[in-house]
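A.B. asks: got a structure for you, letters missing:
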């Protein structure tokens, strides 16, 4: 672990990694700085982290979890790259990490496919790759060490099962229920899993009519635009499935601007995913009916896996985060007070 960047870290005393930097080094630049290495860097574990971007409150909490975990004080040096929701940026970042001979690569992929070549390069270099949050689909699963994240299919099923029970308690189980879905970035793991899981429950209820699916890329602005089109096109929407909280915020804004209401006492039922603090506040205000948690605090879990690997231990191929669901029947004041994200 005599990496040039650790040497420079110790020489300069710089321990902070900017959360939004995007910089890629050429091979010549890497080799030049390796030649300048003068300091013994033993004791640090170097981790290269390629993050999807910063498209949502959940993503900000997820990124912060890694920044707080992989610190010099904890024995790590973190190289962080924000891909700005572009796979080509992630491919560059991973190849840069390989050139810099990091000890571990952490990848939160924008989409699931297109990773075989670069992961083969990491494997050939002897660098373990830990995938977090979103998944990869590869021809050979040995190309990555393990995956850490949420059971997105189960999240979708939880939302569907909650809706069925909610409609039953409201005496609406036999009514025709018109739904629309604001999907996340297409082909991302969260979008695929949440859509699939909810669709399994949808298929069990012949009176549920899914009017349309449309992606809003997990962003609030685009979700508001899509929801405005939904409202203009469909006069009788009963339920909006929002595949993350920020899209729920955009949908709520569009609903209010259209002169309609939402939430437990409103015209439209809002179901969301992620369960960040701002979403709890919106639920407290009566704007959201139910949320399925997607736990972003993955940093300590990944660090635990790295420590297992450092000890030469085998690790599970899949590691799910602990998660719950929330609705307006719960003690929201207490939840908000104790929420860390």
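C.D. replies: Received the coordinates, thanks. Computed from a prediction, not measured in an experiment: that's the story for all the values here.
A.B. asks: C-alpha from now on. contacts and neighbour counts both.
C.D. replies: Noted.
A.B. asks: okay, now residue 10: neighbour count?
C.D. replies: Applying other Cα atoms under 10 Å, we find 14 residues neighbouring residue 10.
A.B. asks: Let me see the contact set for it.
C.D. replies: 39, 41 (Cα atoms under 8 Å, 6 or more residues apart in numbering).
A.B. asks: Pull up the gap between it and residue 21, please.
C.D. replies: The gap separating residue 10 from residue 21 is 20 Å, by Cα to Cα, to the nearest Å.
A.B. asks: dump the residue contacts of residue 81.
C.D. replies: For residue 81, the residues meeting the contact criterion (Cα under 8 Å, 6+ apart) are 19, 20, 21, 22, 23, 48, 49, 50, 51, 90, 93.
A.B. asks: let me fix that: residue 303
C.D. replies: Applying Cα under 8 Å, 6+ apart, one finds that residue 303 lies in contact with 69, 70.
A.B. asks: Tell me the secondary structure at it.
C.D. replies: Under DSSP: H, G, I helix; E, B strand; the rest coil, residue 303 falls in the helix class.
A.B. asks: dropping in the other structure now:
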């Protein structure tokens, strides 16, 4: 891991005019002192800023990978496009960073660029979302949530809730606002919830559509659901922003929801604003997805710096709120 801050100055002028979004606030960027050379250079290829969860996740990394903590951070916002993330990883390789942290927007299409990183001797740590590649040695490890378990827990919570309300024998009509199709969170949460649903003869999944993890798109899809299906009992929202979009649509349609309403709202992420909605009784339950992955990746990098082995899969601890 000998490639430090001094190696970045020679390529900055070549790259600064290419529309890249970087964290260049640190004045030590061109510093070639011995102290600066000891900083660990991390390139973070983030998905985007599509949700409150994502903003908190990015902030966690920015607060962790500081000069005071021994790091220099290069940040790239992929703006919800895989091609932007691929370009970001290639730029990091060109700059000879010490580590690449990648939060892939979807799971497929990463073999080529990850092989380039491996050939360059740069460890890649996957964050939040995972990848499907032919060779798992193309990345060092993955850090994040057990999304399938989250989905299963949501299904089991609904089963317990219906039992508590003496509704186990009723037909329960469900719609799902899925996240970005092909993303790890979407795949896991959908599969997990549907596994529980498949064991319930009287649960009917009316339709599942992507709300793209955004409030605006979720509102649009929920409006369609409400027009198409007049008797929805449950809306499963695969993140908090989509829950807010769904609630916007239900309010405008005059539909009651929440703990004192007709439609059960299930959400994921447990952001601050959503937990306030849980307290108000608007969201029935919210399953935590911990965005504070910066310290976990920091600990992983420090182990690698010492030549220690790290677990290939590292789940973070989470709970739920109802």
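C.D. replies: Done, it's in. It should be emphasised that the depicted structure is a prediction, and the values quoted were computed from it without experimental measurement.
A.B. asks: Mind telling me the TM-score for this superposition?
C.D. replies: Both chains were compared after superposition, and using TM-score structural alignment, normalised by the length of the second structure their TM-score is 0.92; 306 aligned residues with a Cα RMSD of 1.8 Å.
A.B. asks: if we can go back for a sec, redo the contacts of residue 81 of the first structure as TSV? Include neighbour count, distance to residue 272 of the first structure and secondary structure.
C.D. replies: Compiled in TSV, those are given as follows (neighbours: other Cα atoms under 10 Å; distance: Cα to Cα, whole Å; DSSP: H, G, I helix; E, B strand; the rest coil):
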residue	neighbour count	distance to residue 272 of the first structure	secondary structure
19	15	27	coil
20	15	27	coil
21	12	30	coil
22	14	31	coil
23	13	34	coil
48	24	31	strand
49	27	28	strand
50	26	26	strand
51	27	23	strand
90	25	28	helix
93	27	32	helix
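A.B. asks: May I see the residues you listed organised as JSON lines, with distance to residue 262 of the first structure added?
C.D. replies: Formatted as JSON lines, the entries for these read as follows, by distance: Cα to Cα, whole Å:
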{"residue": "19", "distance to residue 262 of the first structure": "35"}
{"residue": "20", "distance to residue 262 of the first structure": "35"}
{"residue": "21", "distance to residue 262 of the first structure": "39"}
{"residue": "22", "distance to residue 262 of the first structure": "39"}
{"residue": "23", "distance to residue 262 of the first structure": "43"}
{"residue": "48", "distance to residue 262 of the first structure": "43"}
{"residue": "49", "distance to residue 262 of the first structure": "39"}
{"residue": "50", "distance to residue 262 of the first structure": "37"}
{"residue": "51", "distance to residue 262 of the first structure": "34"}
{"residue": "90", "distance to residue 262 of the first structure": "38"}
{"residue": "93", "distance to residue 262 of the first structure": "42"}
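A.B. asks: Kindly indicate which of the residues you listed lies nearest residue 247 of the first structure.
C.D. replies: Within the contacts of residue 81 of the first structure, the smallest distance to residue 247 of the first structure is 20.0 Å, found for residue 51 (Cα to Cα).
A.B. asks: how about the closest one, what's its partner in the second structure?
C.D. replies: With TM-score structural alignment defining the correspondence, residue 51 of the first structure maps onto residue 46 in the second structure.
A.B. asks: thought that match was touching residue 81?
C.D. replies: No: counting by Cα atoms under 8 Å, residue 81 is not a contact partner of residue 46 of the second structure; they are 10.1 Å apart.
A.B. asks: Return the residue of the first structure aligned against residue 138 of the second structure.
C.D. replies: For residue 138 of the second structure, the residue aligned by TM-score structural alignment is residue 143.
A.B. asks: Against residue 91 of the first structure, how distant is that match?
C.D. replies: 15 Å.
A.B. asks: Which residue in the second structure aligns with residue 124 of the first structure?
C.D. replies: Under the alignment (TM-score structural alignment), residue 124 of the first structure maps onto residue 119 of the second structure.
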